[in-house]
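Participant: could you look at this predicted model? Sequence included:
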Amino acid sequence: MPRVAKGFVRLVDRLNYGVGRMAMYLLFVLMGILMWSTISKASGAPSLWTLEMAQFVMVAYFVLGGPYAMQMGSHVRMDLFYAQQSPVRQAWWDAITVLALIFYLGVMLWGAVDSTLYSLQYNERSPTAWRPYLWPIKMILCTGFFLMLLQALAALIRDVATIRGETI
């Protein structure tokens, strides 16, 4: 494999590892928000913002942690026949499926960018009582989809290297 491809894979892996490790801590933020929600409801003065903020934090946790999960191989895989195949054969299957994933992520990123631009242009707000701006969470979605797309490209390069008998 060319040095540029190896460098790209290492860079993407390093980037997504760091982002994924930081995204892990969003779970503690989520627990704090939900604890505050419980306390405020029990005291008789429920907060308007807790449910929606918890949803935003959960989306950020999920979307920013996805590339890290893919990198670590901790995503769900149905390996009824897959596990019995040779590593090269597995790389072929992975390369085919990651191409479908790249297409899907490209469509998702395109839609997310379009929605984010709309949200910025018109100062879109949530129709709830709290009425937060939506562009911050939409930017996080764009970032997460982009990082996942980069991780999928890195996985494709790694699969091609395995098919060629090389390792990265």
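Facilitator: Perfect, thanks for sending it.

Participant: use CA for all of it now, contacts and neighbours both
Facilitator: Fine.

Participant: which other helices and strands contact the one helix or strand L109 maps to?
Facilitator: Following DSSP states H and E, one finds L109 within helix 87-121. Helix 87-121 sits against helix 135-163, with contacts defined as 3 or more CA pairs under 8 Å, 6 or more residues apart in numbering; DSSP states H and E.

Participant: ok, and for the helix it packs on, which residues are buried?
Facilitator: Of all the residues in helix 135-163, those buried under the rule 16 or more other CA atoms under 10 Å are 135, 137-163.

Participant: what do you get for stretch 7-21?
Facilitator: Quick answer for stretch 7-21 (16+ other CA under 10 Å): 8-9, 12-13, 15-17, 19-20.

Participant: redo those residues as TSV? Include distance to D114 and secondary structure.
Facilitator: TSV is the format used below for the buried residues of stretch 7-21 (distance: CA to CA, whole Å; DSSP: H, G, I helix; E, B strand; the rest coil):
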residue	distance to D114	secondary structure
F8	27	helix
V9	28	helix
V12	24	helix
D13	27	helix
L15	25	helix
N16	24	helix
Y17	27	helix
V19	24	helix
G20	25	helix
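
Participant: relative to W93, which of these is nearest.
Facilitator: V9 (19.3 Å; CA to CA).

Participant: structure B:
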Amino acid sequence: MSGTLPGAVSGPREGDAFIRVVHSISRLCGVAAAGLLIAALLVTCHMIIVRSFLGQSTIWQTETVIYLTIGAICVGLPYVQMLRGHVNVDLIPLAMGPKLRLIWMVLILIVSIVVVAMIAWYSWEYLHQAWKRNWKSPTVWAPRIWFVWTAMPLGFGLLLLQLIADLWGQLRGYERPFWLEGK
């Protein structure tokens, strides 16, 4: 990784402490997500060995892989946003002038912030309910479910922080709208 993001304008971005801190947190989330996926892979290999070669049944492996993958997806959200790793259709922004493109980008970021904030809030409520009521998975293994659901408000909360940093970067001129060169 070269250290610069697509569409970054060189110069002042490096001097903005808020964006640097948020990007550091997002990178840490990317490392954590990769670690969770590696753990899921290892548990899957364990499950295959136990079932196929040892002829034993598995109780906890399938559910663990599912939970680790959910955790990796949620915790990896801010890292993917930081790298602009999502699908981007830029047909409309390409047809816009630079000022309209900035307005469109800011509008999209504000709507995204509102939606992600709502998801973070309601996932926090859901986590709190699971904790308070001591919900468990309805399986033989029956782990407490709040531990897994912690990934949702954490991931979406950190995605919210990354979106705010993106909005700040757009408003301060540290990045180009839609990471496209000006006309």
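Facilitator: Received, thanks. Computed from a predicted structure; not experimentally measured.

Participant: ok, back up a step: between helix 135-163 and the helix holding L109 of the first structure, find me the angle.
Facilitator: Angle of helix 87-121 of the first structure versus helix 135-163, following axes from the mean of the first three to the mean of the last three CA atoms, to 10 degrees, is 160 degrees.

Participant: tell me the buried residues in helix 87-121 of the first structure?
Facilitator: Residues of helix 87-121 of the first structure classed as buried by neighbour count (16+ other CA under 10 Å): 88, 90-92, 94-95, 98, 101-102, 105-106, 108-109, 112-113, 115-116, 119-120.

Participant: can you give me the neighbour number for K136 of the second structure?
Facilitator: 15 (other CA atoms under 10 Å).

Participant: next one: the one 3 residues further on
Facilitator: Neighbours of T139 of the second structure under the rule other CA under 10 Å: 10.

Participant: map it across to the first structure for me.
Facilitator: By TM-score structural alignment, T139 of the second structure lines up with T128 in the first structure.

Participant: its match: what secondary structure?
Facilitator: Secondary structure, DSSP: H, G, I helix; E, B strand; the rest coil: T128 of the first structure is coil.

Participant: for A129 of the first structure, see how far away the residue lying farthest from the centre of the first structure is.
Facilitator: Centroid-distance maximum for the first structure: G44 at 36.9 Å, with CA atoms, centre = their mean. According to CA to CA, to the nearest Å, G44 of the first structure stands 18 Å off from A129 of the first structure.

Participant: can you check I39 of the first structure too?
Facilitator: 20 Å.

Participant: neighbour count for those two, which is higher?
Facilitator: Neighbours per residue (other CA under 10 Å) separate I39 of the first structure from A129, with I39 holding more: 14 against 8.

Participant: show me what that one aligns to in the second structure.
Facilitator: So I39 of the first structure corresponds to I49, using TM-score structural alignment.

Participant: quick check: D159 of the first structure touching W93?
Facilitator: No. If you go by CA atoms under 8 Å, D159 of the first structure and W93 don't touch, sitting 9.0 Å apart.

Participant: which of the three states applies to the match of I39 of the first structure?
Facilitator: helix.

Participant: number of nearby residues for V87 of the second structure?
Facilitator: 6.

Participant: and it, what element?
Facilitator: Per DSSP H and E: nothing holds V87 of the second structure, as it lies in no helix or strand.

Participant: show me what it lines up with in the first structure.
Facilitator: Mapped onto the first structure by TM-score structural alignment, V87 of the second structure lines up with V76.

Participant: residues contacting that match?
Facilitator: Taking CA atoms under 8 Å, 6 or more residues apart in numbering, we find V76 of the first structure in contact with no residue.

Participant: distance-wise, check it relative to I140 of the first structure.
Facilitator: 23 Å.

Participant: who's in contact with whatever residue of the second structure lines up with M148 of the first structure?
Facilitator: Counting by TM-score structural alignment, M148 of the first structure lines up with L159 in the second structure. Neighbour list for L159 of the second structure: 77-78, 81, 116 [criterion: CA under 8 Å, 6+ apart].

Participant: could you give me the PyMOL syntax to select whichever of these are buried?
Facilitator: This is how PyMOL selects the buried members of those, with burial counted by 16+ other CA under 10 Å:
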select buried, resi 77+78+81+116
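
Participant: quick revisit: and the helix holding L109 of the first structure against the second structure, how far off on average?
Facilitator: Its aligned residues in the second structure lie a mean 1.6 Å from helix 87-121 of the first structure after superposition (mean CA distance after the TM-score superposition for the first structure).
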